[in-house]
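A.B. asks: Mind folding the following:
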Amino acid sequence: MTPPQKAAPASQEAPRLNRQLCFAMYSASRAATAAYRPMLDELGLTYPQYLVMLVLWEEEPRSVRELGEELGLDSGTLSPLLKRLEALGFVERRRSAADERRVEVHLTGAGAALSARSTGIPQRLADAAGLSPAELDQLRETLGRLAAALHTPR
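C.D. replies: As a prediction, this is how the structure comes out:
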């Protein structure tokens, strides 16, 4: 018969999935994306396409490089997104008159009009989350600080 073993100190316990920040963020991200899906289906957009449109609704035209930097996407990911948005009639890609090497993304009339149809989406997501506006603001601020800290080279 083997003697009973003492429990390991908390600092030496095996990591638990439900205690991991990475899993909480992953799970919340998947849940938020799933909650957005039916709302974005009404607009004919995927979640990544919606993010591109949000940037363009704030300010356009934007260069492909600016969009990539703003969204944290490389050109291999962004180019197919833009092609699909162009095929849907929401954006146009054009060479800059000032610099032929620069490709700018412009909203079409249909793309600009889509903004008005999307205005209720943030509130619908907030309602689905069941969090107060203050809680959502605090969460967004905390996640922004976390992302900035993790993007900073050490």
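
A.B. asks: C-alpha from now on. contacts and neighbour counts both.
C.D. replies: Fine.

A.B. asks: Any idea how far apart the tips of stretch 14-27 sit?
C.D. replies: 21 Å (C-alpha to C-alpha, to the nearest Å).

A.B. asks: okay, now Glu104: neighbour count?
C.D. replies: Number of residues near Glu104 (other C-alpha atoms under 10 Å) recorded here: 20.

A.B. asks: Here is a second sequence; please produce its structure as well for comparison:
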Amino acid sequence: MAEAVSDQDDLLALERQVCFALSVAARGVVAVYRPLLEPMGLTHPQYLVMLALWQYAPLSVKDLSGLLQLDPGTLSPLLKRLEAIGYVRRERDARDERSLSVTLTVAGRDLRAQAEGIPPAVVERLGLPLTELQNLHEALTRVIAAAQPGQPRRPAPLIKD
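C.D. replies: The predicted structure follows:
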């Protein structure tokens, strides 16, 4: 008969899984954004596209895909919807006809002023200290880098409390 393992000792305990915590946290945070983005007519993935374009436009679809770490097949419908609501324009790049360039329309550029209220509203709704959120962002950035294919892995020591 198998012996019961306490949650603290069980490596497969759901509550100990990084993937579970990240998944639940991501869904929760996106849900915080939803009512803030709705008046702008944006979904969270569309908001990420707009953030990239407000910072770097014009961008090729390839560069935008890399920047957002989204497959071009996932990005294309997002761009089509953003174009349909009048926030972006997709055009063939004059220097390379094979490449699509994404630019902001006037309405897309103007939307940035409204979006500036989103980060402080998210911080307020989460109710966490800004320094804690900044530390979380830094930790997640390290996790993202470590999870990239081809990154050298160094085994971390297992520390038990």
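
A.B. asks: TM-score for these two?
C.D. replies: Remark: TM-score between the superposed chains equals 0.91 [TM-score structural alignment, normalised by the length of structure 1]; 151 aligned residues with a C-alpha RMSD of 2.0 Å.

A.B. asks: Just the helices from structure 2, written as ranges.
C.D. replies: Using DSSP state H, the helices of structure 2 run over 18-37, 44-56, 61-68, 72-84, 106-115, 118-126, 130-147.

A.B. asks: Arg92 of structure 2 is nearest to which of those?
C.D. replies: helix 61-68 (10.3 Å; C-alpha to C-alpha).

A.B. asks: Roughly how far does the aligned partner of Val32 of structure 2 in structure 1 sit from Val103 of structure 1?
C.D. replies: Using TM-score structural alignment, the partner of Val32 of structure 2 in structure 1 is Ala35. Going from Ala35 of structure 1 to Val103 of structure 1 by C-alpha to C-alpha gives 33 Å.

A.B. asks: Comparing the two, which shows the higher neighbour count?
C.D. replies: Val103 (18 against 15).

A.B. asks: so what corresponds to that one in structure 2?
C.D. replies: In structure 2, Val103 of structure 1 lands on Leu100 (TM-score structural alignment).

A.B. asks: Was I right to think its match contacts Ala94?
C.D. replies: No - at 9.3 Å, Leu100 of structure 2 and Ala94 do not qualify as touching, with contact defined as C-alpha atoms under 8 Å.

A.B. asks: residues contacting the residue nearest the centre of structure 2?
C.D. replies: Centroid check for structure 2 by C-alpha atoms, centre = their mean gives Leu48 as the closest residue, at 6.2 Å. Counting by C-alpha atoms under 8 Å, 6 or more residues apart in numbering, Leu48 of structure 2 touches Leu68.

A.B. asks: Now with 7 Å, please.
C.D. replies: Listed by C-alpha atoms under 7 Å, 6 or more residues apart in numbering, the contact set of Leu48 of structure 2 is empty.

A.B. asks: Tell me the counterpart of it in structure 1.
C.D. replies: In structure 1, the residue matched to Leu48 of structure 2 (TM-score structural alignment) is Leu51.

A.B. asks: now swap in Lys62 of structure 2 and tell me
C.D. replies: For Lys62 of structure 2, the residue aligned by TM-score structural alignment is Arg65.

A.B. asks: Now its match: closest residue in space that isn't a chain neighbour?
C.D. replies: The shortest distance from Arg65 of structure 1 to any non-neighbouring residue, by C-alpha to C-alpha, 6 or more residues apart in numbering, is to Ser75 (7.8 Å).

A.B. asks: and the one you found, how far is that from Gly130 of structure 1?
C.D. replies: Using C-alpha to C-alpha, we find Ser75 of structure 1 at a distance of 36 Å from Gly130 of structure 1.

A.B. asks: now Leu21 of structure 1
C.D. replies: Taken as C-alpha to C-alpha, the span from Leu21 of structure 1 to Gly130 of structure 1 is 21 Å.

A.B. asks: try Ala98 of structure 1
C.D. replies: Counting by C-alpha to C-alpha, the gap from Ala98 of structure 1 to Gly130 of structure 1 is 48 Å.

A.B. asks: So between those two, which is more surrounded?
C.D. replies: Gly130 (10 against 7).

A.B. asks: what does that one align to in structure 2?
C.D. replies: The alignment partner of Gly130 of structure 1 in structure 2, by TM-score structural alignment, is Gly127.

A.B. asks: Just give the number of residues close to Thr142 of structure 1.
C.D. replies: If we define neighbours as other C-alpha under 10 Å, then Thr142 of structure 1 has 12 of them.
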